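Chemist: following is a predicted model, sequence given first.
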Amino acid sequence: MSILIVDDDEAILQLVSIHLEQAAYNVEKASNAEAALAFLQQQPFDLAIIDVMMPGMDGFQLANIVTNQYEIPVIMLTAKGQIEDKEKGFAQGIDDYIVKPFETKELLFRVNAILRRYQKINQAQSVVGNVKMDRNTWELKIGDQQYIWPMKELEVLLYLLQRTVGNVNRWDLIDEIWGETLEQPEFTLNTHINRIRERLKRAEATIEIVTIRGFGYRLEVKE
């Protein structure tokens, strides 16, 4: 897993990175928010550890971008311990707050706990292209927008999102979603697929449902 550390204190950067690398994490270091944003545009990260007091853009502003635009968990690392600062940090959507000086073991415990929690969350999510669906809550997000669809259409889309390798047999899909009680199974499925295609198009989704003649469907990411 990859972790981004952002701190203008070189000693802290070295201390934290050494211990994280010893714990088998991949680490990138940035001395300011601008350098951190450059890293985020180049590669994915699983967690960001951000100092509050930095020249230029401060840690609170950076944390807001990281949590909202990149949806990465954040630990704030700071010398400030006032309740107001913690409140401001959590209001930005951060996951944890550690006050300097700190024990490196405590930092590792918190890093591990957050990553375990997010792994469980990610396991409940199906993501293909810019489409994301939560299998527990049925929340559908396309790009930055959340959508409310009819339940059966969500079930069909989720079935396809979970089977992006290979083709999907239409009768397997019908059996999974409707069972054997459907009177006009192919007509019903075709109707739902067409509606989903139209909704995906209107939402500017980067995926499309391709028909495999005589067999079923395949979900593809558009280039």
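Modeler: Alright, I've got the coordinates. Numbers count the residues shown, from 1 in each chain.

Chemist: please make it C-alpha for all contacts and neighbour counts, starting now.
Modeler: Noted.

Chemist: what helix or strand is Glu87 on?
Modeler: helix 83-91 (DSSP states H and E).

Chemist: next up, a second structure to put side by side with the first:
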Amino acid sequence: MSVLIVEEQAALAEVWKGHLERMGSTVSVATNVEDAGRHLEQKPFKVIILDLMLGRGHAALAVADLAQYRQPEARVIFVTNTSFFSDGSIFRHCSNACAFVPSHTRPDDLAAMVQHYAGT
């Protein structure tokens, strides 16, 4: 299964990537909106792990919208280190959102969620 991680903190993205690869996933990493857009145009993804605070603005929502347009079957797991959208409203704003978890979620738990939402 193919997974895209969109996370500005490269070290955190690499930790997640390592866990996902050990579980058999093919993982691409983007550290900004432009990289994410290029990845979404180049190959299909089953799941996208997307930092809600990407670009310190509404960049994550733009990436989610682009994913919905380019790859409507891809599911988005939002991760965040803030309480923004903690009321669950992210699910009203992004129809491809399937989960909303803290950035400090254990990497093996995140990998299990990816497998679940990818249908494997």
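Modeler: Yep, that arrived. As the structure is a prediction and not an experimental result, all values here were calculated from the model.

Chemist: superposed, what's their TM-score?
Modeler: Here the TM-score for the pair of chains, by TM-score structural alignment, normalised by the length of structure 2, is 0.86; 116 aligned residues with a Cα RMSD of 1.8 Å.

Chemist: separation between the residue nearest the centre of structure 1 and Glu153 of structure 1?
Modeler: Residue closest to the average C-alpha location in structure 1 (Cα atoms, centre = their mean): Glu71, at 5.3 Å. Here Glu71 of structure 1 is placed at a distance of 26 Å from Glu153 of structure 1 (Cα to Cα, to the nearest Å).

Chemist: one more: Asp9 of structure 1?
Modeler: Taking Cα to Cα, one finds Asp9 of structure 1 at 51 Å from Glu153 of structure 1.

Chemist: which of the two has more neighbours?
Modeler: Taking other Cα atoms under 10 Å, Asp9 of structure 1 and Glu153 do not tie; Glu153 has more neighbours (18 against 14).

Chemist: wait, what's in contact with the more buried one?
Modeler: Residues in contact with Glu153 of structure 1 (Cα atoms under 8 Å, 6 or more residues apart in numbering) are 192-193, 195-196.

Chemist: out of these, who's the most crowded?
Modeler: The residue in those with the most neighbours, by other Cα under 10 Å, is Ile196 (20 neighbours).

Chemist: now do the helices in structure 1.
Modeler: Ranges of helices in structure 1, per DSSP state H, are 10-22, 33-42, 59-69, 83-91, 104-123, 151-161, 170-177, 185-202.

Chemist: can you redo the ones you listed as TSV with distance to Leu77 of structure 1?
Modeler: Shown next, in TSV, are the helices of structure 1 (distance: least, Cα to Cα, whole Å):
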stretch	distance to Leu77 of structure 1
helix 10-22	10
helix 33-42	14
helix 59-69	9
helix 83-91	10
helix 104-123	9
helix 151-161	37
helix 170-177	47
helix 185-202	41
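
Chemist: between those, which gets nearest to Met53 of structure 1?
Modeler: helix 59-69 (6.3 Å; Cα to Cα).

Chemist: and the angle for that closest one with helix 33-42?
Modeler: 10 degrees (axes from the mean of the first three to the mean of the last three Cα atoms, to 10 degrees).

Chemist: what's helix 59-69 of structure 1 in contact with?
Modeler: Helix 59-69 of structure 1 is contacted from outside by 33, 48, 50-53, 72-74, 76, 88-89, 92-94, using Cα under 8 Å, 6+ apart.

Chemist: mean per-residue distance, that helix versus structure 2.
Modeler: Its aligned residues in structure 2 lie a mean 2.1 Å from helix 59-69 of structure 1 after superposition (mean Cα distance after the TM-score superposition for structure 1).

Chemist: quick one: buried residues of that helix?
Modeler: 59-60, 62-67 (16 or more other Cα atoms under 10 Å).

Chemist: ok, stretch 75-94 of structure 1 next?
Modeler: Quick answer for stretch 75-94 of structure 1 (16+ other Cα under 10 Å): 75-78, 80, 86, 89-90, 92-94.
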